[in-house]
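Participant: Structure for the following, please:
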Amino acid sequence: MATTGENIRRYRKAHGLSAARLGEMVGLTESAILHYERGIRTPGESQLEKIAHALDVSPRMLEDHKIESARDLVGALLQLEDEFGLVPDMCDGGLWIDPKAKNAQKTVEAIGAWGEIRHRLITGEITQEEYNAWKRKF
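Facilitator: The predicted model follows:
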């Protein structure tokens, strides 16, 4: 997974913005943006929200989720089990939603929407860029 700074840089470049221009858009200096991108400084919550808005992404897309290994991934999945009922299926190695979990219905709906947009990508109804734009909203 990428750091917050790496994510800022990736989305900034994807939008064709210089660090100076992004800084202007959010009321920061070019130096501040470059410090964030290099990991020298970490943006505060309000700064991260402004940067995310300027880059047309969800602030969560810029965060460092610290998933760097399979062990980290399992830790994240265990959190998802507790909150959303995402559990492993021993038969096929896949995942399924425990319908008794408190957020099961919302989870099923959200994953269903993801499945639909992925299907549209695979069938060529939308482009990779349109799919990536959809993902950035999260």
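Participant: make it CA atoms for all contacts and neighbour counts henceforth
Facilitator: Fine.
Participant: Helices of the chain, start to end?
Facilitator: Using DSSP state H, the helices found in the chain span residues 4-14, 19-26, 30-38, 45-55, 59-62, 70-84, 104-122, 128-136.
Participant: What residues of the longest one count as buried?
Facilitator: Neighbour-count burial for helix 104-122, with 16 or more other CA atoms under 10 Å as criterion, is recorded at Ala104, Thr107, Val108, Ile117, Arg118, Leu121.
Participant: The spatially most central residue of the chain: what's it in contact with?
Facilitator: By CA atoms, centre = their mean, the chain has its centre lying nearest to Met61, at 3.2 Å. By CA atoms under 8 Å, 6 or more residues apart in numbering, the residues touching Met61 are Asn7, Arg136, Lys137, Phe138.
Participant: what's the answer for Asp92, then?
Facilitator: With contact set as CA under 8 Å, 6+ apart, Asp92 has no partners.
Participant: The structure of the following sequence is requested for comparison with the preceding one:
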Amino acid sequence: MGFAQNLKRMRAARGLSQADLADAIGVSEITMRKYEAAERYPKDQTIDMLAAELEVSREALVSDCADTVDEAVQALFDIEERFGIKPIKLDGMVVIAMPEDAAAPEQESLSRAMRAWYRSRRDLEDDEITESEYFAWKDSFKA
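Facilitator: You can find the predicted model right below:
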């Protein structure tokens, strides 16, 4: 999912119209429509204003997910090298694991983030939070 799709989903999840969000950050409604239609890409300062208004991280707003299996696997390889994750087999499943007592501060931060993700995902599966609440948590998450 790219910027345009993220923007549209996050705006709608907060119950804002395109006009509301455009007014809040000082652009025209037509410009906002073009952002959501991927016809125009905002400047960095505008992205920061959008993220602040939507109460999400800049990274969540601009993130673009891998579109193919090859891209996803390459992303996992990159994360393996940078943060020390690795695939392991657990209860008949292949899962991504990371030492809980990570040595580098970046690894510790990722380890905390993965634990928070696990708890939020578990809460969703246990019907303790709604799917909308889960997406809002993901959108606003900062490690």
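Participant: List the TM-score for the superposed pair.
Facilitator: Superposed pair, TM-score by TM-score structural alignment, normalised by the length of the first structure: 0.85. Supporting alignment: 137 aligned residues with a CA RMSD of 2.1 Å.
Participant: ok, back up a step: closest one to Glu130 of the first structure out of the buried residues of helix 104-122 of the first structure, please.
Facilitator: Leu121 (8.4 Å; CA to CA).
Participant: For Ile30 of the second structure, see how far away the aligned partner of that closest one in the second structure is.
Facilitator: Matched to the second structure by TM-score structural alignment, Leu121 of the first structure sits across from Leu124. In this view, Leu124 of the second structure and Ile30 of the second structure are 36 Å apart by CA to CA, to the nearest Å.
Participant: next one: Asp101 of the second structure
Facilitator: Distance from Asp101 of the second structure to Ile30 of the second structure, counting by CA to CA: 50 Å.
Participant: and those two? which has more neighbours close in?
Facilitator: Ile30 (12 against 9; other CA atoms under 10 Å).
Participant: From Asp78 of the second structure, how far out is the more buried one?
Facilitator: The value you get for Ile30 of the second structure to Asp78 of the second structure, if CA to CA is used, is 38 Å.
Participant: swap in Thr31 of the second structure?
Facilitator: Taken as CA to CA, the span from Thr31 of the second structure to Asp78 of the second structure is 35 Å.
Participant: quick one, which of the two is more surrounded?
Facilitator: Comparing Thr31 of the second structure with Asp78 by other CA under 10 Å, the one with more neighbours is Thr31, at 17 against 13.
Participant: Please pull up the equivalent of that one in the first structure.
Facilitator: In the first structure, the residue paired with Thr31 of the second structure is Ala32, using TM-score structural alignment.
Participant: residue contacts, that match?
Facilitator: For Ala32 of the first structure, the contacting residues are Gly23, Arg41, by CA under 8 Å, 6+ apart.
Participant: ok, 10 Å please
Facilitator: Ala19, Ala20, Gly23, Arg38, Ile40, Arg41, Thr42, Pro43 (CA atoms under 10 Å, 6 or more residues apart in numbering).
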